[in-house]
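Student: No letters, just coordinates:
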């Protein structure tokens, strides 16, 4: 007897056929077995089996033991007719017609009735409508219905497009607390501070009688010192409540005072003078490529070292120094080959303010310097050693130290070093300045010295020497260890060789060790630490006799890799970590205080 095997045959569109059949029964008003009443008592006929198959809510309602299972008419509290009709149409056809006008009503009905497929479609629609114009509304709905993923996407869109998003009607309907939560953030994009002031003012004017009482609190979230003096005068002080409400007028006075005395701004730093930005960038200032440059480039830490051009300095320079203090970038000294002066070594000090993309010239050092070091120590700048003159290819070195005090905009002499020093490297660590190497000749060789200098006491202490003498090298601190990188060794007055050994110094044990060799040569560098990795941007190769554009990262775990390239090969530049505003201001802004003194 033949054995028969059963074969499973499938109708691919069977489900669609059943849905179409139910829709036809519905359209022809056949076999309806329940009447649904909306919150506003609009009635809709339906089929229990299809409702139960489409919704856990109806499945439970029509189960045995529930009173609705025996009733022909069911009143759905909390479900308005517009939402109920849309959900029933979806249940019978699989089609859901959505717009920003009906989204909340339909979504509320879908969630209430637990029609999960309709909820999913609403979420997809919300994501598709996230834009500068609709992001606030989508954000509110996502919060209301606990769609955390959609909320996060809408929130990011608001931050990216805040100037547009905050001009929509939905923004004007936010509470004072919600508005303040936005205005205090550092990551608002495409917005100047004057734009945020205008947004806050417009929100108040939308319902002035009620909202004027929030003006003082709201304006504390606006960083008025980040508004230019001219805009303070013409756009802020002209607003009546900024004059008439004491809390607001005091904030205006604070901003005016900030601009009135630029040399005192270091001591006036607060939450309202903080750069409105979250991105840190490596600022590359000046340097030598084919020619000396005055260009200032910022390479963002995130996003593959994206480059942004900042306001240029008015002087070309290289082998100068730079340091960041109180959110300002200071550049001083250097060599200007294009200068018409006999002495091309600079003494000038400039301060860059990222809040306004603006350079300001400050008091110069008593003498020009190149190949020196600049350190920040307890709110002051220390210029240490260097070359102070070059004549007939001979360099005059110095062991002098000058200290700059921002409050008085002045330089004063400090305790000098015990010997002349140039082309050395320096870092601040635990209340002392560590100085290594340099062009300090002993028997015709560069130095391998390591010493500490205490700016307060003037005490100088010799430490264990490096394994390899070097100059024109770099130095930085990573995880309580001091690293020296690159540089040049010189066996005689005519023979130079690149140093590839990286040495690590333990300040606690006063011990050096060579941790690895660089797979390349670099000198005249300005290394910087990024996320506990040593980053070298550009530099000079004595072997190749040219500058490089490579950005190299070194992990203290002994790993090297190329992280990108500068726009141009360069050496003799400086690298400093600085927080930039999300919107780089126009560099041509007028920073002169309106009707204010410009000096103390």
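Tutor: Received it, and whenever you're ready, just let me know what you need. Being a predicted model, the structure only gives us computed values, none of them experimental. Residues are numbered from 1 along each chain as shown.
Student: CA atoms for contacts and neighbours, from now on please.
Tutor: Will do.
Student: State which strand of this structure is the longest.
Tutor: Determined from DSSP state E, the single longest strand within the chain is strand 559-570.
Student: Give me the contact list for that strand.
Tutor: Where contact means CA atoms under 8 Å, 6 or more residues apart in numbering, the residues beyond strand 559-570 that reach it are 287-289, 304-305, 307, 537-540, 547-554.
Student: In strands, which of these appear?
Tutor: Using DSSP E, the contacts of strand 559-570 in strands are 307, 537, 540, 547-554.
Student: Which of those residues ranks first by neighbour count?
Tutor: residue 537 (29 neighbours; other CA atoms under 10 Å).
Student: Okay, one more to line up with it:
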């Protein structure tokens, strides 16, 4: 609160120089008209157009005295106490009085409170009061958590038809299996079958049948009572089933791929595996992984430079490849891949050539630390600002580190392990951008070069690596609050120089070197179950790759992303069954 406003508020509390009284349910608020006018067009109109100049007492109905007290105090202090108990009621009052500051504070609070149980109610609430920003966020939350919404939300069963249609027709709807969409629609219809069965065709027509196995369609769709009640939709199901069978017998045209029933849902996030070392040389291959379908899709870009021992990060709708090695040159160059246009651009180079570099993102900056320039291991570090296209040197680390790994947590950059030219390291340190200082933290329990480091479940995980004699499967996690490392369940296979990322609330490790060969195997750790599980292998085995997760695909051009998520391959045993 400014000094001037502090004076006005003190005058209000003393009821001095006040020129109006707001009266709500018998409670009087002595105010200065000019202060309320400054925060609300409603009060400006009330004082200047809807009353006579000599009017001093204003009776306001339809709002509680408690809420009016909050509104008046906000006008004088700029502070509003938003809680779970008052958020929606306060939002409604602020909408009536057109107080943008309170609307924004309530909107931000409600957004933070979004859950699968309340997102539909918040979506409809924001639509009623025409608050498009909050409406869009609640809608996207519903799309991204659809399976849990259907399973746990009482609001789902009361969803208006047009809103359910908006959900199921969206390419952004996030489901692991398309059957979930079909079953959700049936659940909604069955809640009030007499009044809702007329919507069978219009809703079920948005189910991407070609993404569902023929066995499921035959068993659960064709003979369903609601499907049979809609001859039009049942005919569509049979036609689609015939096209799928033709595809599986290899006697089909490309028409199915263009059919709306075959268009894949757009994932909210995908994991990219970029570059690396395979078959004795660096590669430029990028593979994209969709955790919903457990599928890897190869993305070929001939113009992309072959590189290994580099860093790849995602920032502002672009993937940046930083430093690395092409078997001849250690790079200082940085290339940016624009996911909306599928084009590569070279940006400003780093101050140093860096292969075996550690790269991470924090506060809209890309950090590049350590590495090897062909002559020595580096302790220097620098950061890149995309807006100015400029790299700036920051404080050097305490240790020379190549083949380390880094992550960000709670506004700090953490770097762990690596190789200093003489030995593998167990040391770790963190960087504070506010002071431009590195601080050594407790060392890891193991020396780890070629380690994978990632922020996950509010801790820093250090996974795998090379301890100077063998590749490791072990993992450990650092808690900043206690400055301690705790042992975590080991991976299924040992590996170093692999990709590591967090997607779908799981920690993924991708490829790497197991001590004898490069690997294509992928596994993931789920903290909730404290277990490692296998995911689909990459198409190629490689080490020295870098992984990053691309978020917000829904805000990019669909036609720039969807081509990589093709019509899914049917299981061999299902093909044999259908052909038989």
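Tutor: Everything's here; your move. Just so it is clear, the model here is predicted, and its values are computed rather than measured.
Student: Just send the ones in strands among the contacts of strand 559-570 of the first structure back as CSV, with distance to residue 387 of the first structure too.
Tutor: Output for those, formatted as CSV (distance: CA to CA, whole Å):
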residue, distance to residue 387 of the first structure
307, 32
537, 24
540, 19
547, 22
548, 25
549, 26
550, 28
551, 28
552, 29
553, 30
554, 30
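Student: Pick the one among these closest to residue 281 of the first structure.
Tutor: residue 307 (8.9 Å; CA to CA).
Student: For residue 219 of the first structure, see how far away that closest one is.
Tutor: As judged by CA to CA, to the nearest Å, residue 307 of the first structure and residue 219 of the first structure stand 34 Å apart.
Student: and what of residue 137 of the first structure?
Tutor: With CA to CA as the criterion, residue 137 of the first structure and residue 219 of the first structure are 24 Å apart.
Student: For the aligned partner of residue 310 of the second structure in the first structure, give me its contacts.
Tutor: Here residue 310 of the second structure is matched to residue 320 in the first structure, going by TM-score structural alignment. For residue 320 of the first structure, the contacting residues are 331-335, 369-372, 572-574, by CA under 8 Å, 6+ apart.
Student: which among these gets closest to residue 117 of the first structure?
Tutor: Residue 117 of the first structure has its nearest neighbour among these in residue 574, at 58.3 Å by CA to CA.
Student: how about the closest one, what does it touch?
Tutor: 283-287, 319-322, 525-526.
Student: The same query, at a cut-off of 10 Å, please.
Tutor: The neighbourhood of residue 574 of the first structure, defined by CA atoms under 10 Å, 6 or more residues apart in numbering, consists of 282-287, 296, 318-323, 331, 524-528, 537.
Student: My read is that residue 454 of the second structure contacts residue 503, right?
Tutor: No. Using CA atoms under 10 Å as the test, residue 454 of the second structure is too far from residue 503 to be in contact (11.4 Å).
Student: In the stretch 1-150 of the first structure, what residue spans correspond to helices?
Tutor: For the stretch 1-150 of the first structure, the helices defined by DSSP state H, counting those that start in this stretch cover 14-27, 48-54, 56-61, 81-93, 103-112, 116-128, 135-144, 148-160.
Student: can you put those helices in JSON lines and add distance to residue 348 of the first structure and mean neighbour count?
Tutor: Below are the helices of the stretch 1-150 of the first structure laid out as JSON lines (distance: least, CA to CA, whole Å; neighbours: other CA atoms under 10 Å):
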{"stretch": "helix 14-27", "distance to residue 348 of the first structure": "80", "mean neighbour count": "14"}
{"stretch": "helix 48-54", "distance to residue 348 of the first structure": "77", "mean neighbour count": "17"}
{"stretch": "helix 56-61", "distance to residue 348 of the first structure": "76", "mean neighbour count": "17"}
{"stretch": "helix 81-93", "distance to residue 348 of the first structure": "71", "mean neighbour count": "20"}
{"stretch": "helix 103-112", "distance to residue 348 of the first structure": "63", "mean neighbour count": "21"}
{"stretch": "helix 116-128", "distance to residue 348 of the first structure": "54", "mean neighbour count": "17"}
{"stretch": "helix 135-144", "distance to residue 348 of the first structure": "49", "mean neighbour count": "21"}
{"stretch": "helix 148-160", "distance to residue 348 of the first structure": "39", "mean neighbour count": "19"}
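Student: Make CSV out of these and add distance to residue 424 of the first structure.
Tutor: Below are those laid out as CSV (distance: least, CA to CA, whole Å):
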stretch, distance to residue 424 of the first structure
helix 14-27, 80
helix 48-54, 77
helix 56-61, 75
helix 81-93, 75
helix 103-112, 67
helix 116-128, 56
helix 135-144, 54
helix 148-160, 44
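Student: Which of the contacts of residue 574 of the first structure are buried? Put it as a ChimeraX command.
Tutor: The ChimeraX selection below is limited to those of the contacts of residue 574 of the first structure classed as buried (16 or more other CA atoms under 10 Å):
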select :282,283,284,285,286,287,296,318,319,320,321,322,323,331,524,525,526,527,528,537
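Student: What about the contacts of residue 574 of the first structure, which are in strands?
Tutor: Those of those lying in strands (DSSP E): 282-285, 296, 321-323, 331, 528, 537.
Student: Residue 372 of the first structure maps to what in the second structure?
Tutor: By TM-score structural alignment, residue 372 of the first structure lines up with residue 357.
Student: Spatially nearest residue to that match, not counting backbone neighbours?
Tutor: residue 371 (4.2 Å; CA to CA, 6 or more residues apart in numbering).
Student: ok, now how distant is the most centrally placed residue in the first structure from residue 255 of the first structure?
Tutor: Geometric centre of the first structure, nearest residue: residue 279, 1.5 Å, by CA atoms, centre = their mean. Going from residue 279 of the first structure to residue 255 of the first structure by CA to CA gives 24 Å.
Student: next one: residue 481 of the first structure
Tutor: Going from residue 481 of the first structure to residue 255 of the first structure by CA to CA gives 41 Å.
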